[in-house]
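Asker: Predicted coordinates and the sequence they were generated for:
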Amino acid sequence: MPFATAHCVALNGALGHLIDVQADVSPGQANVMVVGRAGAALREGLDRVRMAIINSDLDWPASKRTTILLSPADLPKSGTQFDLAMALTVLAADGQIEHRDIAGTAFIGELTLAGGLRPAIGVLPMTLAVAARGVRRVYVPEPQFEEATMVPDVDVIGVRSLAQVVASVRGHEVPDAPPVAEASGSRLLTWCGDERLDELDLADLRGMADEKYAAEVAAAGGHALLLSGAKGCGKTSIAERIPTILPDLTPEESLELTALHSLAGVLEPGQGMVVRPPFAAPHHDASKASVIGGGLGRVHPGEISRAHCGVLFLDEFPLFRSDVIDALRQPLESGDITIARRDESVTLPAGGMLVLASNPCPCGNWAANARANRCTCAPPVRRTYETRLTGPIADRIDILRHVQPATAASHDPFRPVETSADVRARVSAARQRQQRRFADSSWRLNSQIPSPRLKDTWPVAEKAQQKLDQETYRGRLSARGAVRVLRVAWTVADLASVRTGRDVVPGLAEVETALRLRRGEAVDLRAIRGGYDLDVSEQAG
């Protein structure tokens, strides 16, 4: 047979396509061609493949015509992960390897001129795509062996060089080779970085009971949260502690998030599965590509996708670029983000909690009380700043809290302070209730319930619905806002069931609480933590 076939994977966002890599080596004018919509980096791989074969003491068919086809030919392909598959098919087509030795096998890895291997970005989603198409054997660079073995029912072989792969498929003794150089650079300086979040606890914050309850509701249902207040009042402190009250990821979430981190190139070799919800906090000067996703060449996941199933914190939100703010509409509505280009359209998960923080003005000193107002911002500047927090984005925020600085009067020194572990237990129990409720659905949390299913399958009590209709008819609430209030009301009810030990269906009390959370009004925590049979509107104030 004049040609040989092996497999590799082309990535389109988080979606992997199994590619048949076919090589034909036949008599004719000496020439090498790659056909099948190959990108620039892939075409450059021909030179790497040729020198890797020669420097591995193998023969390159220099006097023959070599054609490499990447099928399906109409699918755009890019990346350096095709090097190893192209080298093996050329050797097999030239008769140096038996065709059957590479048939039904996927080869992933970038080659060096010396014949060594380098890690490829996105090995985990590639292996998932390989397994989904029924391929049960895959070769990967040695540092990414553990990453690929996260996919069940796939025989993964970690290798260091082309010579080792050739010996392995031939069934010969595998020679020694230098270790594979890791793709990620070594950290030259040491600093606390994200590790400092491991030392944070909700018990560090004294008082702030209303803000803590809002964070608990947001965490339990995955709702978007906006923290507003003067500088230094504790907005960032609350946001950084929200991951500490989130439960560990489920196996499905863990695999999904680990695949995203692999695709983004931030999964360290040997790291294993991501089991804790991530926390991302990009600077307000970050570009749209870094926050939402994109970049030159292949689409890279942005911070919003890397924080999937976790928390994306946008501090000083009104200072973010307008295109970033506008791009948040889709993920706030659907839980994913679509990046469209001329040749491709990539959809990436973006289902993490969005937590925003803002000051009352650019300088952070504005106050409604004239005596306390020390704002130095010009009125037009302050109005421009405020408009960033109104309109379509504000309507998609489920919970608003005006954070007040903690005072001695707001903290009872004789009352035990709840730790993150205490709150995490309630949040975990509330999420388990949601998982049981949505067992036959494609969504996991209350914040993801589609509007039609919310009204038809999980309606609230009649008086609660009447209250919500009243607010809508009077123009105090948009149709989208009413749906989001219903979702929050279900989360309030789930937390109430955890506290009281009995099932609670959202009624007037839960809807009133959800309305107060959305408007930034104080919530009567005595009624919340008590019987839940009381009308919150009567208890408040």
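Answerer: Now that the structure is in, tell me what you want to look at. Residues are numbered from 1 along each chain as shown.

Asker: use CA for all of it now, contacts and neighbours both
Answerer: Fine.

Asker: tell me which residues of stretch 106-114 are tucked away?
Answerer: By 16 or more other C-alpha atoms under 10 Å, the buried positions in stretch 106-114 come out as Ala106, Phe107, Ile108, Gly109, Glu110, Leu111, Thr112, Leu113, Ala114.

Asker: end-to-end on that stretch?
Answerer: 22 Å (C-alpha to C-alpha, to the nearest Å).

Asker: do the same with stretch 200-214
Answerer: 18 Å.

Asker: do the same with stretch 194-207
Answerer: Length of stretch 194-207, first residue to last, C-alpha to C-alpha: 26 Å.

Asker: Likewise for stretch 65-77?
Answerer: OK, stretch 65-77 end separation, C-alpha to C-alpha: 23 Å.

Asker: Surely Pro269 forms part of a strand?
Answerer: No - per DSSP: H, G, I helix; E, B strand; the rest coil, Pro269 lies outside any strand segment and is coil.

Asker: ok, it - contacts?
Answerer: Listed by C-alpha atoms under 8 Å, 6 or more residues apart in numbering, the contact partners of Pro269 are Pro143, Gln144, Glu146, Glu147, Glu182.

Asker: So Asp101 sits against Ala167, correct?
Answerer: No - counting by C-alpha atoms under 8 Å, no contact exists between Asp101 and Ala167, whose distance comes to 10.7 Å.

Asker: ok, now which ones touch Ala38?
Answerer: Residues near Ala38 by C-alpha under 8 Å, 6+ apart: Leu70, Pro76, Lys77, Ser78.

Asker: ok, structure two:
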Amino acid sequence: MYARSFCGTVYGINGMLVAVETDIANGLPQFDLVGLGGSAVKESRDRVRAALRNSGFEYPMQRITVNLAPADLRKEGSGFDLSIAMGILLASKQIPQRREAILLLGELALDGSLRPVSGVLPILLQAQAEGFTHVILPEQNAAEAKLAELTVLPAASLSAAVKYWSTTLEAPEGVEERSDDNSARQSLPDFSSVYGQTFVKRGLEVAAAGFHNVMLMGPPGSGKTMLATCLPSIMPKMNLDESYDVTKIYSIAGQLTDKRGLIQERPFRSPHHTVTTAALVGGGAHSPRPGECSLAHGGILFLDEMPEFSRHVLEALRQPLEAGVVTIARSRHVFTFPARFLLISSLNPCPCE
């Protein structure tokens, strides 16, 4: 008994679709998961088993083999749970086969409820490019998923996902197909609330218009941090392509709230001076993730008290400042993250002056 379902994962800043192949054969009860999955993927066997039983479905007491294709690329994350569970139900003929191209995303709790996952938007944009028409995913990811041209089917549990699959693949009433609303706007101060500092304000206006980097030097309490924080309010609005790029980055980093749609305001990032090089420019052991430079793409990266930052951290800013991208090389793959930002640094005058 063989079945195939489809899921997805993040590869760099782009999505990659994964075919989840399930085979159930006679033999001693065993669950084998192959296809170069990470720790979270391998642990899905226990979550899927408990979720199926607690949702009222039968867990086959046979030899179950699940393959994640392509098998030569490492997969990370817990978003494969729903696809694996549906594959077992398909292979055991507990639910019917469907001809529609359906994507399945979501992490399963032991009681069968669905938990949100990160990186949904780049995965769905890739699925849209490859001809998929429907996606079943957790309710908390619905606002993000509506940014893609797919029929979004939000489910609160495995039972709800099976109900979509077995009956009708139509979005419930009251669920809009698409939403570009940025309901989680940043609460940053406005530039008009700054009184005085005419010379500095004029310089920041020029910097905002031409996307020039700025260094602010002055004694403590002179308003350096406040001026930098107010700068996004006078920067030009992002176009649609920039908004999608920023939203994809925040989706991969898991920093989109459950009600946040397309990000339309320029980001403002202010890392602490103890930040590591990997946290600033991005990195990771197997699947690198974007750092503060990429999270500030299209917006502002503010380094408060710049002399306190490590020299190695500051040296790592050379490539993003010159090329607008961050390149992270591994033994088998090279990942490129966008990182075109406006750098603002502040520092106090030397005490000896």
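Answerer: Nice, thanks for sending it over. All of these numbers come straight from a predicted model, not from anything done at the bench.

Asker: Keep only the contacts of Ala38 of structure 1 that stay in contact in structure 2.
Answerer: With both residues aligned by TM-score structural alignment, their matches' C-alpha atoms under 8 Å, the contacts of the contacts of Ala38 of structure 1 that structure 2 also has are Leu70, Pro76, Lys77, Ser78.

Asker: Can you tell me the SS state at Ala6 of structure 1?
Answerer: Three-state call for Ala6 of structure 1 (three-state DSSP): strand.

Asker: what's the burial count for it?
Answerer: Ala6 of structure 1: 24 surrounding residues under other C-alpha atoms under 10 Å.

Asker: That one -> structure 2?
Answerer: Aligning on TM-score structural alignment places Ala6 of structure 1 opposite Ser5 in structure 2.

Asker: mind checking how far that match is from Val313 of structure 2?
Answerer: Taking C-alpha to C-alpha, one finds Ser5 of structure 2 at 43 Å from Val313 of structure 2.

Asker: With Ser159 of structure 2 instead?
Answerer: Here the criterion is C-alpha to C-alpha. By it, Ser159 of structure 2 lies 48 Å from Val313 of structure 2.

Asker: swap in Glu76 of structure 2?
Answerer: 27 Å.

Asker: repeat for Pro122 of structure 2
Answerer: According to C-alpha to C-alpha, Pro122 of structure 2 and Val313 of structure 2 sit 29 Å apart.

Asker: which stretches of the stretch 201-350 of structure 2 form helices?
Answerer: 224-230, 240-252, 277-281, 292-295, 311-315, 318-323 (DSSP state H, counting those that start in this stretch).

Asker: Looking at those, which one is packed in the most?
Answerer: helix 292-295 (a mean of 27; mean count of other C-alpha atoms under 10 Å).

Asker: which residue is nearest the centroid of structure 1?
Answerer: Closest to where the C-alpha atoms of structure 1 average out (C-alpha atoms, centre = their mean) is His308, at 2.6 Å.

Asker: Not counting its neighbours along the chain, what's nearest it?
Answerer: Spatial nearest neighbour of His308 of structure 1, chain neighbours left out: Gly352 (4.3 Å); criterion: C-alpha to C-alpha, 6 or more residues apart in numbering.

Asker: Please pull up the equivalent of the one you found in structure 2.
Answerer: Under the alignment (TM-score structural alignment), Gly352 of structure 1 maps onto Phe341 of structure 2.

Asker: now Ser71 of structure 1
Answerer: Mapped onto structure 2 by TM-score structural alignment, Ser71 of structure 1 lines up with Ala69.

Asker: host element of the nearest residue to that match once chain neighbours are set aside?
Answerer: Closest residue to Ala69 of structure 2 apart from its sequence neighbours, by C-alpha to C-alpha, 6+ apart: Ala19 at 5.1 Å. Under the criterion of DSSP states H and E, Ala19 of structure 2 resides in strand 14-25.
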